[in-house]
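S.K.: Coordinates for the following, if possible.
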Amino acid sequence: MIPTLDLDCQTCGACCAYSSDWPRFTTESDAALDLVPAHFVAKDQRGMRCEGARCSALSGRVGSQTSCLVYDVRPDVCRACMPGDHACMIAREAFFLTGKAV
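M.R.: Now for the predicted structure:
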């Protein structure tokens, strides 16, 4: 059996605070982008607005308790990020968060 990681996004948030280059709009339709509240969209309209490296839609404290304020209308890149995937683990490492094998 291959070990999996017991990771909970709502106690992490690292991927949402790791890089301002991460939350970019790529394959979303104009209609989908219109659903994202304007104050969360970057001035250049190419992605989510970030405060430093952190997405402005991330609420809470990384590594403790977090949530996405636009979860239902989040960009495709955010939907594609899965707990324990390569991007997740890079972001977790940057915040010194470890995964627990189960």
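S.K.: from here on, contacts and neighbour counts on C-alpha atoms
M.R.: Noted.
S.K.: list the helices and strands the lengthiest helix in the chain packs on?
M.R.: What stands out as the longest helix in the chain, according to DSSP state H, is helix 86-94. Packing contacts for helix 86-94, counted by 3 or more Cα pairs under 8 Å, 6 or more residues apart in numbering; DSSP states H and E, involve helix 14-17.
S.K.: The following helix or strand past the helix it packs on: which residues count as buried?
M.R.: Remark: after helix 14-17, the chain's next helix or strand is helix 30-34, criterion DSSP states H and E. Buried residues in helix 30-34, counted by 16 or more other Cα atoms under 10 Å: Leu33.
S.K.: hmm, who's touching helix 30-34?
M.R.: In this structure, residues lying in contact with helix 30-34 by Cα atoms under 8 Å, 6 or more residues apart in numbering are 73, 75.
S.K.: To check against the first, give me the structure of this:
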Amino acid sequence: MPDANPCLNCGACCAYFRVSFYWGECASAGGLVPDELVTQVSPNHVAMLGTERRAPRCTALEGEVGQQVSCSIYHQRSSTCREFEASWVDSVHNEHCDKARAAFGLPPLEPEPAELLVPIAI
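M.R.: Have a look, this model is predicted:
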């Protein structure tokens, strides 16, 4: 069984990428993301406040990158955030995760060693 979620002590993606998504995910359009936490970036897309800047950091990110972090709107986060996985979740490498971590001097995540399969006698 894997250790604790590596995202809880990382947060690099939230402070490295622009988090943009379709405006229909905003609360005023029937979605979940609070309107006051987004800014318009195109006619059909918004971005999380703070991530539209040259040195991005999502306004919903709490804590210190690489130490301990959390998302203040975790249950209301956008599809962009919901779909971004740490490297090696379900054995899938995510080079974007590695890139964000590297920007903060964090090493890339490593795949979990294969769990030993113990045959069951029937």
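S.K.: What's the TM-score once they're superposed?
M.R.: After superposition, the two chains reach a TM-score of 0.77 (TM-score structural alignment, normalised by the length of the first structure), with 94 aligned residues with a Cα RMSD of 2.5 Å.
S.K.: on that earlier part again, list the buried ones in the longest helix of the first structure?
M.R.: For helix 86-94 of the first structure, burial by neighbour count (16+ other Cα under 10 Å) applies to 87-92.
S.K.: what do you get for stretch 58-66 of the second structure?
M.R.: Result for stretch 58-66 of the second structure [16+ other Cα under 10 Å]: buried residues 58-61, 65-66.
S.K.: if you look at those residues, which of them are in strands?
M.R.: Of the buried residues of stretch 58-66 of the second structure, the ones assigned to strands by DSSP state E are Leu61.
S.K.: residues touching the residue sitting nearest the centre point of the first structure, list them.
M.R.: With distances taken as Cα atoms, centre = their mean, Cys16 lies nearest the centre of the first structure, 3.2 Å away. Cys16 of the first structure is in contact with 22-23, 54-55, 58, counting by Cα under 8 Å, 6+ apart.
S.K.: For Val46 of the second structure, which non-adjacent residue is spatially closest?
M.R.: Of all residues not flanking Val46 of the second structure in the chain, Gln40 sits nearest, at 4.3 Å (Cα to Cα, 6 or more residues apart in numbering).
S.K.: can you confirm the one you found is in a helix?
M.R.: No - going by DSSP: H, G, I helix; E, B strand; the rest coil, the assignment for Gln40 of the second structure is strand, not a helix.
S.K.: And it, how close does it get to Phe17 of the second structure?
M.R.: To Phe17 of the second structure, Gln40 of the second structure is 16 Å away according to Cα to Cα, to the nearest Å.
S.K.: more crowded one of the two?
M.R.: Neighbours were counted for Gln40 of the second structure and for Phe17 using other Cα atoms under 10 Å; Phe17 has more, 20 against 16.
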